[in-house]
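Chemist: one predicted model, sequence on top.
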Amino acid sequence: MRGGTIQINWHDTMPVLTLDFHSFSGTLATGGSDKDIKLWVITPGASQQKFPLSSYKKSLSYHSSTVNILRFSPSGELLASGADGGELVIWKLQSTDDQSSWKVSKTLLFHRKDVLDLQWSSDSGHLISGSVDNSCIIWDVNKGSVHQILDAHLHYVQGVAWDPLNCYAASLSSDRTCRIYVNKPQTKQKGYEKINYVCQYVLTKLEAHNVDDSKPFLAKTHLFHDETLNSFFRRLQWSPDGSFLLVPAGICRFSSASDPVNVAYIIARNDLSRPAVQLPGASKPIVAVRFCPILFCLRGSKTDSLFKLPYRVIFAVATLNSLYIYDSESAPPIVIVAGLHYAAITDISWSPNAEYVAVSSQDGYCSILEFDDEELGVPFSLGDPKSASEGIACTTNLKADEEKKHEAQPTLTKTSDANKPTKRRISAIAIN
C-alpha cells in the first residue's frame, strides 16, 4: 500500500466536503465550498515509491452554493449532488464515450435548508436525502418528485443510508438518534407495490456494561455525540451484502469511572434494535464510514472474526483526523493512516476495483491510498446477496482481555510532529 495527500489545487484551496468514484469508469468526482463539482482520473504511481496520480478532466457548474454531498447511482448513469440552501440536482451521463459528459437532468426542490447527505436505492430509481431542516426525503427520481417525507428527527439529519436489499433505510441526526426504517409497501392497482418506509427502531441509549464486570450500570448512556460535535457529517452505510449497518459518531463508556470513548457501531441485520459491536476510535470523533464495494475470500488465518460470514467485508472508518481500515475477519484494524491533513476529514470513497481509497478534507486537499493487486485479498463471487444475508449471525464471543493485547501501529504518517499519531489500543468489542 502507498499513498498520501496529493498536492494539487482541488477546489481553489477551499474545503473539499465530498467525493465519490464512478461505479464503472473509476472517475473521481469531488465537491466543496467553491460550488463546483470536479471530475478527475486517478492513475497508478510510476513506481512502487510514487503516489497515485490525479488528472483533472472537467468541472460541472450549476450549484449556487457549497456542495456538501455527491453520489453516483449504482447504474452509473446518474449523479446526485446536494448543496446548501436545499439544492438537490440530478445529473445524467450523456450517450457518449466521454465519461465526463454530464448534463443537469432534474432539480429536486423541497428541502428548505442545506442538504448534508444522500444515498441511492440499489435500482437507481429512488434517492434518500438528509437535511439541516431536520427531515429525510425519499425521492422518486424518474418522476423528479417527493415520494415520502420522514420528519421525526428533532435536529439536523447528517447521514442517511439505504439497504442494498431495499428492505431498510437509516438516518443519523445530531439529536443523538439513529432511526431505522422498514419498507412496508402499499399495494396499488394492478398489483403494483408502492414503497413505504416506517420507523421501526430508534437507537439513542444503551445500558452499558463494564468490560471487567458483567453487572450492568444502573443508568443508560447515550450512544451518539450531541449537536456540539464539530462536524456537519455523520455518514453511515450498509455493507454491500446488506448484512450489517455501520454507524459513526458513537460515544460510550467502558466503565462507570472511565472517560467517554469515540466509537463506530456495527448493527447486525438479524437484530437492528441495538448495536452488536463497537469499534473504538482514536482521540477524535468518527464522522464517516464507507465499505469497499468488493467482497473478498476468507484467509482463514484469524479466529477473532467480527461476523460469521462466508467472505471478508472491508470498510474504512474516518475520524476527524485519521483513517482506519477494518476487515470483518479480524477485530483490530488492518491499516491506520494519520496525519495526512491539517483540517477535518469530510468523506471517503473506494474505487470500484478496490485499487484506491480516497478521503477529502476541509484543508482543501484529498488523499489517495493505492493497493497492489490482491493486497486486500482474492475477490469473492457472491451469488445471491439476499440469501447470503439471511444467514448472517453476529458473533459475541470476543473477549475484552484478549482484545487489549492488540496494539495497532500507524501505517502511514505525515512528517509533521504536530500530527504524528501515538500508539493506541484499538480493537472491536462485542456488546453482550
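Modeler: Right, received. Where do you want to start?

Chemist: make it CA atoms for all contacts and neighbour counts henceforth
Modeler: Fine.

Chemist: off-centre distance for stretch 25-42?
Modeler: The chain centroid and the centroid of stretch 25-42 are separated by 18 Å, computed with C-alpha atoms, centre = their mean, to the nearest Å.

Chemist: give the buried residues for that stretch.
Modeler: By neighbour count on 16 or more other C-alpha atoms under 10 Å, the buried set for stretch 25-42 is 26-42.

Chemist: just the ones of those in strands?
Modeler: 28, 29, 30, 31, 32, 36, 37, 38, 39, 40, 41, 42 (DSSP state E).

Chemist: what distance do you get for the first one to residue 356?
Modeler: The gap separating residue 28 from residue 356 is 10 Å, by C-alpha to C-alpha, to the nearest Å.

Chemist: can you check the last one too?
Modeler: According to C-alpha to C-alpha, residue 42 and residue 356 sit 9 Å apart.

Chemist: how about the helix of greatest length in the chain: buried residues?
Modeler: Longest helix in the chain, counting residues (DSSP state H): helix 385-390. By neighbour count on 16+ other C-alpha under 10 Å, the buried set for helix 385-390 is residue 389.

Chemist: ok, and what's touching that helix?
Modeler: Residues outside helix 385-390 that contact it (C-alpha atoms under 8 Å, 6 or more residues apart in numbering): 165, 241, 242, 243, 269, 270.

Chemist: out of the residues you listed, which are buried?
Modeler: 165, 241, 242, 243, 269.

Chemist: thought the fourth one was touching residue 271?
Modeler: No. The pair residue 243 / residue 271 is not scored as a contact, 10.5 Å apart, by C-alpha atoms under 8 Å.

Chemist: adding another structure so you can compare the two:
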Amino acid sequence: KPIFSVDIHPTGKRFATGGQGGDSGRVVVWNLNPVLFEAVEVDPNVPKMLCQMDNHLACVNCVRWSNGGKYLASGGDDRLVMVWGLSVAANATPGKHKAETWRCLATLRGHAGDVLDLAWSPLDKWLASCSVDNSIIIWNAEKFPEMVCVLNGHSGLVKGVAWDPVGKYLASQSDDKSLRVWKTADWAQEIVITEPFEECGGTTHVLRLSWSPDGQYVLSAHAMNGGGPTAQVVERDGWRCDKDFVGHRKAVTCARFNNNIFVKEGKKCCCAAVGSRDRALSIWLTSLKRPLVVVHDLFSDSVLDLSWSSDGLNLLACSSDGTVACIQFTNKEIGTPLTMEEKNAFYEKIYGKCLANESGGDLSANLLVECPEILLAREKQEAKKEAAKEETTPKSDKSQPKSLLSPSAGSSGASSTPLRPMDRQIETRTSDGKRRITPVFIPLTHADANESLSSQPGGTENCFSTSSQSKSRIRVEVRDDIVIHPNVSNHATSTQHNNSRTSDKYVVNKACNTQYGTLSRLQLLPNNSASSDPVWETYLGSNVTCIACDVRWACVACADGTLHVWQLARHTATRALPPLALMSQAAKLTLSGDTLAVVTTSAELAMYDLSTATCVIRPLCFRSLLSHGVTVTNCSLLDDGNPMISLSNGKSYIYSKGLCAWVVWADACDPVWRCSGAAPNVRASRTSLYPLAKVNRTRPTSFTNSSYRSGAARSWLEAQVSSSLHLRRAQDYRHWLHALFAHLVNHGTEDQLRSILDDMMGPSHCTSTPKKWQPTILGIKKHELLEEMLALLVRQLRWQRMYAEYSDQLSELKVHTVVNGH
C-alpha cells in the first residue's frame, strides 16, 4: 500500500508516515534510530514502531510535525485535519504496536474535499491546509479549531503549501498551473506565477513545493522548460523565474529544502532534494550548477514526499510503492550548518527580524518591518545605547570616582560626610566581656587607587603578594569603659544642612557603674583629633537600647521606655525634647533629616518633627500586620516622610498619611506574585534611582503558555503602579509603569496597550484641553512617558502599526504646540 507522506520529528528521534491502512487512513510514528544504526535495528528490546493511529476514515495524504515538535498534524481523503499530541497520562498504557500513546487533540473540519498538504508556520502560530476544493485554510494553532481565514483564488486542486521561513508569505501550488504567494499581514495575494507551468500536461498526486531556509527562493514542483520537466526556482526578489533544476525524465512531484543554511568552501548555500515520477531523487546545492548527487531507480514507483532531519544529514523519501528510503550525508559533502545564533543574525540583517523574537517565544510577533520609520526608530535606540555606553565608560583621567578619592585641601570644607578619626581604632568591651573594635573609615588616596587597580586582572601580571607589607597607619586605643552596643543605629546624614556645617563630632554610648546604680554616659568626641577628651557628655539613668544620630540630632531610647533627643552644636548639645515616656520600650529608631520614627516593642509607630517639636503621626498600632513569630526587620523613612516597615516574613508596608492606611508594597508570600513567575530582573541602573524598587527586586520574566501566569504578572504590576501613584512616588511610578507596559507589549492585548497609550496621549483630536485630562502625573509629563512607551512598542513588530499611529499623533501634537506658542 502506498505511503503518501513522511516527516522527521525536529528532535531527530522519530518520524511519521501517512497512507492507506486496512480499511481506513493510517498514521504511524516510527523510531528513527533503528533506521540510522544497524546495531539498534537488530536489538530486539528497541521498538521500531512507536504508535499506529487509524482514526482517519480514508487515506492519509500528509503528515507534518510542528516546528516545536509538540504536535503532529495529519490530513486525508476524509476531508479532515487531525492534530495529535503525545499522551503522558499515568494510566495511558500502550497497546499493540504502541510503545508511545498519541491521542487526537483536535479535529479540524472545514474543507469540502480531500486534504492533500499541510504546513506549520514558523514558530507554530498557524497551520495551513490545502484541498481539492481549490481552497487553503489557515488555522489558529494556538486555539484549535479556530479558523483565521480561507484563501480562495486557485481555480484547480491545491496540492502544496509552504511558508516563508520568516513568516511574511505563504506559497501554494495548484493544478490550475499557477503558483500563488499570499501575504500573511492581510492574507491578500502578493503574486500569481503561471509562466513556468503553462506547458505542463497531465497531473501528479501532489505538488509539494518548498521555501529555502534563507527565504530567498521558492522551489516548485511540476514545471516545464523547453519541453522537459523541471523544478522551478522562484526568486523572492521580484519573483523572477530564470532558474530551475533540470534532469528528471518525468514530472517533479515534490521538493524539500534542508532547514539549515550551510557554509561550503567559504560560501553560504542551501541544499534541496527533488523527487519525481521517474522514481529518481536528486540533491542540489544552490552554490553548484549541477546536482550534488542523483539516485536513480530508488523506488519502483513515484516519489511522493521528502523530509530532512534537523541536523541536515539524513533524508527520508517515501513512495507510492509502500517503502521509505533513508539517505545519509556528511558535513564534508553538503557543508557546515550555521548555528541558530548565526542564522538569526542572518535573518536580522536581511529581513530586520529573527525567529528568536524579542518576546521570548511570543508567536504573534511573526511579522516583518512594514515601514522605514520602524527601522529609523530602532536605529535611534541603538545610537542612544551606544552613547550611554560611551558615557559610562571610564576615561583614563577618570578611572576612579571622585567620591572614592581623599578630598583635597581646598574641598575639605565642602564635604558633607561625617568623618571619624582615620588614624585611631578604639577598642572597648561590652557588658558581657567581649571585645568590641569600632570600625574606622579610611578614604582612598591616589596611591591606594593605583594599588587597587594593579591588583586587578590585567593591571599587572604579578599574582603574588610582596614579602614586605606596608605597616598599618592605624593605632589601637584600648579603653576600660563598658560599651552597651545599640540595637539599631542609623547614622543618616541631614541633606538639608550639608552646606551650612560639616560634622566633626561623634556620639559614643558608654556605660558607667556607680554605687547608686548603672548610668549610661553619652559623650561627644571630636573627630580628626589626637585628643580623646569629650567636648560634651550627659548621663542617663537606664540602659540605652537604641541610638540614632546625624549631624544635627542625637536620639537615644532607654530600656525604661523613655526617649531623649539632643540638638548638636559644634562644641555642645542641648535637649530638643523633654524626656518622653513611650507606650513601651523602643525597638528601633530611624532618623531622616528632622524626622524621627520610633518603633516600639508593642508594635506601635510614632513620628516626630524635631525642628518644630511636634508629633507628625500619633502612636499607631500595627500589631494586625504581625503574625506569630514575625518581627520587624527594618524601619525606614522615605524622602516624602512616609514610613516603611519591613517584616521578617518578606512583607513590606508603607503608611499613607492621605489614606490613613498601610499600603502593601511587597509580599513574598503573595500567591499572585509567586504565580507570576517573577525573578530578579531589575537593572541596577534603575534600582539605584528608585529606592523602593530594591524592596521589590522582581519583574516578571518568562512565562509558559498558561494564561494565568501572564495575568498574574499583569495584576501584580498593576498593583505596584497603583501603590506608587497613591503614595505619590514619582520615580517608582515611572519605573513600575515602564515594567507594566513592557509586560503588556509581550503578553498583553491591543485594548490593554491602547488604554495606557490613550491616557498618556490625551485628547489629540481637539485644540482645547479638557479639564479632566491632566498633561502631567506626579510632576512627570505624560508625553515623556509616552515616548518611553513607544520606544518599547517599536521593539515588537506585531505592534508596528500601533506604534506608527501614536508616533504620528505625538509628532503632530508637538508641531501644534510649537506653532501655537504653548
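Modeler: Perfect, I can see it now. Here the structure is a predicted model, which means the values were calculated and not measured.

Chemist: quick one: TM-score?
Modeler: Superposed pair, TM-score by TM-score structural alignment, normalised by the length of the first structure: 0.72. Supporting alignment: 330 aligned residues with a C-alpha RMSD of 2.3 Å.

Chemist: what's the closest of the ones in strands among the buried residues of stretch 25-42 of the first structure to residue 91 of the first structure?
Modeler: residue 37 (11.0 Å; C-alpha to C-alpha).

Chemist: with adjacent residues omitted, what lies nearest to the aligned partner of the closest one in the second structure?
Modeler: Alignment note: residue 37 of the first structure maps to residue 27 in the second structure; criterion TM-score structural alignment. Nearest residue to residue 27 of the second structure in three dimensions, chain neighbours excluded: residue 18, at 4.6 Å (C-alpha to C-alpha, 6 or more residues apart in numbering).

Chemist: which residues sit in contact with that neighbour?
Modeler: Contacts of residue 18 of the second structure (C-alpha under 8 Å, 6+ apart): 3-6, 25-28, 60-63, 74.

Chemist: excluding its backbone neighbours, what's nearest residue 526 of the second structure?
Modeler: residue 505 (4.9 Å).

Chemist: now do the one you found against residue 595 of the second structure, distance only.
Modeler: 20 Å.

Chemist: over to residue 75 of the second structure?
Modeler: For residue 75 of the second structure relative to residue 595 of the second structure (C-alpha to C-alpha), the value is 75 Å.

Chemist: who has more neighbours, those two?
Modeler: Applying other C-alpha atoms under 10 Å to residue 75 of the second structure and residue 595 shows that residue 75 carries more neighbours, namely 31 against 20.

Chemist: show me what contacts that one?
Modeler: Contacts of residue 75 of the second structure by C-alpha under 8 Å, 6+ apart are 60, 61, 62, 63, 81, 82, 115, 116, 117, 118, 129.

Chemist: ok, now residue 164 of the first structure?
Modeler: 121, 122, 238, 239, 240, 241, 242.

Chemist: so which of these wins on neighbours?
Modeler: Within the contacts of residue 164 of the first structure, residue 238 tops the neighbour count with 27 neighbours, counted by other C-alpha under 10 Å.

Chemist: isn't that residue up against residue 245?
Modeler: Yes. In terms of C-alpha under 8 Å, residue 238 of the first structure counts as a neighbour of residue 245; the distance is 4.4 Å.

Chemist: tell me what the helix or strand harbouring residue 214 of the first structure is packed against?
Modeler: For residue 214 of the first structure, the host element (DSSP states H and E) is strand 213-222. Packing contacts for strand 213-222 of the first structure, counted by 3 or more C-alpha pairs under 8 Å, 6 or more residues apart in numbering; DSSP states H and E, involve strand 205-210, strand 244-252.

Chemist: how about that strand: buried residues?
Modeler: In strand 213-222 of the first structure, counting by 16+ other C-alpha under 10 Å, buried: residue 222.

Chemist: next one: stretch 261-275 of the second structure
Modeler: With the criterion 16+ other C-alpha under 10 Å, stretch 261-275 of the second structure contains buried residues 261, 262, 263, 264, 268, 269, 270, 271, 272, 273, 274, 275.

Chemist: can you get me a residue count around residue 75 of the first structure?
Modeler: By other C-alpha under 10 Å, 15 other residues sit near residue 75 of the first structure.

Chemist: residue 21 of the second structure versus the residue nearest to residue 526 of the second structure, what's the distance?
Modeler: 95 Å.

Chemist: and in the first structure, which of the contacts of residue 18 of the second structure remain?
Modeler: Here is what carries over to the first structure from the contacts of residue 18 of the second structure, by both residues aligned by TM-score structural alignment, their matches' C-alpha atoms under 8 Å: 3, 4, 5, 6, 25, 26, 27, 28, 60, 61, 62, 63.

Chemist: if we can go back for a sec, show me the contacts of residue 164 of the first structure that map onto strands.
Modeler: Going by DSSP E, the strands hold residue 238 from the contacts of residue 164 of the first structure.

Chemist: closest to residue 75 of the first structure among the contacts of residue 164 of the first structure?
Modeler: Closest to residue 75 of the first structure, out of all of those and judged by C-alpha to C-alpha, is residue 122, at 8.4 Å.

Chemist: quick one: residues contacting the closest one.
Modeler: 74, 163, 164, 165, 166.

Chemist: can I get the buried ones among the contacts of helix 385-390 of the first structure in JSON lines including distance to residue 381 of the first structure?
Modeler: Below are these laid out as JSON lines (distance: C-alpha to C-alpha, whole Å):
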{"residue": "165", "distance to residue 381 of the first structure": "17"}
{"residue": "241", "distance to residue 381 of the first structure": "12"}
{"residue": "242", "distance to residue 381 of the first structure": "15"}
{"residue": "243", "distance to residue 381 of the first structure": "16"}
{"residue": "269", "distance to residue 381 of the first structure": "21"}
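
Chemist: alright, that wraps it up for me.
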